[in-house]
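> missing the sequence, but the structure's below:
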């Protein structure tokens, strides 16, 4: 449907085309009549006055029509979507997507509870800005861009909006991929944004596939020296998410190790265990109370007793090929390393623990679930001269590089 300005423009042009011959015809007629009258009475100055009046009228009409005739037709900007959703402007310095990959991503911004619509490549830039330090090597940033783009393309193709509010494809949290909104990105240093733009532009449209399908491009911060098999953390095996050596992290990551102290009572509470779940603790408490009744929960007042009993009944039973904890026994209960990590809010499932006075001292190695690409490992490889392609094909086994535009176009045809 034509817009109102365009209709006015077309009407003005039609009016001008109709008036133009009449105006010029009128001018010529006035000039002829003026000449005849001048021959009849040279003393009368009326023809000159008529001519001046006619020209003045014609110029007035043209002056009114000229702005309409010279109006340049401009494309109308699309208005922001109603409600809490807003349409983002095209970001400068990020190359436009391929014709077949003009997908938009709807990101739920948890801080403002709004949905931000952005082009696919803009979304990728926002993810790199949130997920990886901008002072990382360019090739590491490019590897992150490929992984981030693959993640969202896989999700869009599957029409998977799980974990996101209605009207959004993903959130801006680590539940999906962390993301920096456009407004916040505008406040960042120009050189940092320029580097992010370059990482996006130099990998534009590239995704990772396995047997023609975009992969689950998992990534994490820091390894303990190895990545983890998918089945050792998430139960189900994934052919391209296999454990590999990642020796770079220990030397360059500030998150490689962390020590946490916890009271025994805190450990038991977070694991959902009572004192009688640990036999040695239960016996000691019974002996201390002189009764066979169910012992009370440990507290700060009996922390030394709790620590002594606890140290006798905790055992790491096995490790995974990625050298993370696989199984733990605490008293009569067993836990996976992942369960311990999540319940105690540890950085990694690669950990050691020991008694330190009346507390449990836990040391973790690495940061994250350990599956897929290690970000500090990618940085270490980039520092040694590895390309983004070499980095991603090292951490994701047996994958191929493909185009997002092709996958998205094929999906539309199907």
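Good, I have the coordinates. What you see is a predicted model; the values in this text were computed from it and never measured.

> could you use CA atoms for every contact and neighbour count after this?
OK.

> now do the end-to-end distance for stretch 158-165.
Using C-alpha to C-alpha, to the nearest Å, one end of stretch 158-165 lies 17 Å from the other.

> pull out the buried positions in it.
161, 164 (16 or more other C-alpha atoms under 10 Å).

> repeat that for stretch 304-317.
Those buried within stretch 304-317 under the rule 16+ other C-alpha under 10 Å are 304, 305, 306, 307, 308, 309, 310, 311, 313, 314, 316.

> contacting residues for the third one?
I take that to be residue 306. Shown in contact with residue 306 (C-alpha atoms under 8 Å, 6 or more residues apart in numbering): 264, 265, 281, 298, 358.

> hold the first one in mind and look at this next one:
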């Protein structure tokens, strides 16, 4: 049996993609003036600056040190702010992405940290991470040390990739995103289904700058835009916390968002949030269809991730079509501004 859930937005998306193609043809392509990049200079501060008082951070912004808890090593290390941003950039986005997409990601990473610095927030830290501000996991932002990057990239790619990421960080040094003067929740994810999602439809809060916007670039450029996951009937029921059965499950979509993602679905008489189904089954997104045959249920998804904020593959597609980092960020985060970090810390 194949699901009845078909995307009513399909025609709308096709029209939108066509319009985007015309717009990209008319867009001005910004040439990158230089291919030379510089590594971070050696940083040897005589002492670790405290996170307080903020007046010191404003006056000596370039010396902000970020205490990062390295989960595998179970230790906290202090990393210069911009070197931390580079480590996050290396962990969160492929180094072969376009430079303007990498710049956009660098600003988003710096903004996340700015929000924690300004508020003094230390949530999500394990008990043995005393003194840390963030961990190196997705509980905060994934972060890779230079040793990890040498191992991951190998001898020949290491210098090339590091120089490219350093340029993305240096070109955006000190810049963060704000909304009404406060650093934003700069959420991001891998791949959209053609649209991003309103924040309240995945989480609880309606955040004014995290609004659903069109993102046609994902389908054009993301290599795994469509994915598939299959389960034996018994495994399907078990993963959802239901009584195991060999009977083909009956699924009925109850609500979808304007972006085409499933908000709620009834399964064998029980209602589930689309997010819960995605997380319990490990699906790529909440935009899914399904079919049943030969004792298995197979899901087909479009996009990857929660869908709120900046799509990374969308950002890369925009960059490929000549958009700047600022244009990318202002598209995915509505009504925000770019500001120097020192201004944000001065207000805090």
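The structure has been received and is ready for your questions. Because the structure is a prediction, the values reported are computed rather than measured.

> ok, and the most crowded of the contacts of residue 306 of the first structure?
residue 264 (27 neighbours; other C-alpha atoms under 10 Å).

> wait, what's in contact with it?
298, 303, 306, 307, 310, 358, 359, 360.

> before we move on, the earlier item: just the ones of the buried residues of stretch 304-317 of the first structure in strands?
The strands, defined by DSSP state E, take in 314, 316 from those.

> which one of the buried residues of stretch 304-317 of the first structure is nearest to residue 50 of the first structure?
residue 316 (110.4 Å; C-alpha to C-alpha).

> can you give me the strands in the stretch 151-300 of the second structure?
Assigned by DSSP state E, counting those that start in this stretch, the strands in the stretch 151-300 of the second structure fall at 175-179, 182-183, 188-189, 226-232, 251-256, 262-267, 270-273, 288-293, 296-302.

> figure out which of the ones you listed is closest to residue 216 of the second structure.
Across those, closest to residue 216 of the second structure is strand 296-302 (C-alpha to C-alpha), at 12.2 Å.

> average offset between that closest one and the first structure?
Its match in the first structure and strand 296-302 of the second structure itself, once the structures are fitted together, sit a mean 0.6 Å apart by mean C-alpha distance after the TM-score superposition for the first structure.

> and that strand, which residues are buried?
Applying 16+ other C-alpha under 10 Å to strand 296-302 of the second structure flags 296, 297, 298, 299, 300, 301, 302 as buried.

> for residue 277 of the second structure, give me its contacts.
240, 283, 286.

> helix/strand/coil for residue 23 of the first structure?
helix (DSSP: H, G, I helix; E, B strand; the rest coil).

> tally of neighbours for it?
Residues lying near residue 23 of the first structure (other C-alpha under 10 Å) number 18.

> give the contact list for it.
Contacts of residue 23 of the first structure (C-alpha under 8 Å, 6+ apart): residue 58.

> try residue 226 of the first structure
243, 244, 245, 246, 247, 322, 323, 370.

> go again using 10 Å as the cut-off
242-249, 321-324, 366, 370-371, 374, 377 (C-alpha atoms under 10 Å, 6 or more residues apart in numbering).

> can you check residue 147 of the first structure too?
124, 128, 141, 206-208, 215-219, 372-373, 392, 396.

> the same query, at a cut-off of 7 Å, please.
Applying C-alpha atoms under 7 Å, 6 or more residues apart in numbering, one finds that residue 147 of the first structure lies in contact with residue 217.

> same check, this time on residue 229 of the second structure
283, 298, 299, 300.

> and the helices in the stretch 1-150 of the first structure, which stretches?
Along the stretch 1-150 of the first structure, counting by DSSP state H, counting those that start in this stretch, helices occupy 4-40, 46-69, 120-131, 138-157.

> chain center to the shortest one: distance?
Taking C-alpha atoms, centre = their mean, to the nearest Å, one finds the center of helix 120-131 of the first structure at 4 Å from the center of the full chain.

> same thing with the last one?
Centroid separation between helix 138-157 of the first structure and its chain, computed with C-alpha atoms, centre = their mean, is 9 Å.

> so who does the residue nearest the centre of the first structure touch?
For the first structure, the residue nearest the mean C-alpha position is residue 127 (3.2 Å; C-alpha atoms, centre = their mean). Shown in contact with residue 127 of the first structure (C-alpha under 7 Å, 6+ apart): 148, 177, 178, 179, 180.

> now the residues you listed in CSV, with neighbour count, distance to residue 288 of the first structure and secondary structure?
Formatted as CSV, the contacts of residue 127 of the first structure follow (neighbours: other C-alpha atoms under 10 Å; distance: C-alpha to C-alpha, whole Å; DSSP: H, G, I helix; E, B strand; the rest coil):
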residue, neighbour count, distance to residue 288 of the first structure, secondary structure
148, 26, 57, helix
177, 20, 52, coil
178, 19, 51, coil
179, 24, 55, coil
180, 20, 56, coil
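
> mind giving me TSV with the residues you listed and columns for distance to residue 194 of the first structure?
Supplementary listing: these in TSV, determined by distance: C-alpha to C-alpha, whole Å:
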residue	distance to residue 194 of the first structure
148	18
177	21
178	20
179	17
180	15
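
> between those residues, which is nearest residue 52 of the first structure?
The closest of the contacts of residue 127 of the first structure, once distances to residue 52 of the first structure are taken by C-alpha to C-alpha, is residue 180, at 67.5 Å.

> and the closest one, what's its match in the second structure?
Aligned counterpart of residue 180 of the first structure in the second structure: residue 144 (TM-score structural alignment).

> what's the closest non-adjacent residue to its match?
Leaving aside its sequence neighbours, residue 144 of the second structure sits nearest to residue 87 (C-alpha to C-alpha, 6 or more residues apart in numbering; 4.9 Å).

> surely residue 136 of the second structure touches residue 143?
Yes. Counting by C-alpha atoms under 7 Å, residue 136 of the second structure touches residue 143, with 4.6 Å between them.

> quick one: neighbours of the aligned partner of residue 119 of the first structure in the second structure, just the number.
Under the alignment (TM-score structural alignment), residue 119 of the first structure pairs with residue 80 in the second structure. Residues within reach of residue 80 of the second structure, counting by other C-alpha under 10 Å, total 18.

> same question, residue 62 of the first structure
Neighbourhood size, residue 62 of the first structure [other C-alpha under 10 Å]: 16.

> quick one: it from residue 80 of the first structure, how far?
Taken as C-alpha to C-alpha, the span from residue 62 of the first structure to residue 80 of the first structure is 39 Å.

> what's the answer for residue 128 of the first structure, then?
Going from residue 128 of the first structure to residue 80 of the first structure by C-alpha to C-alpha gives 26 Å.
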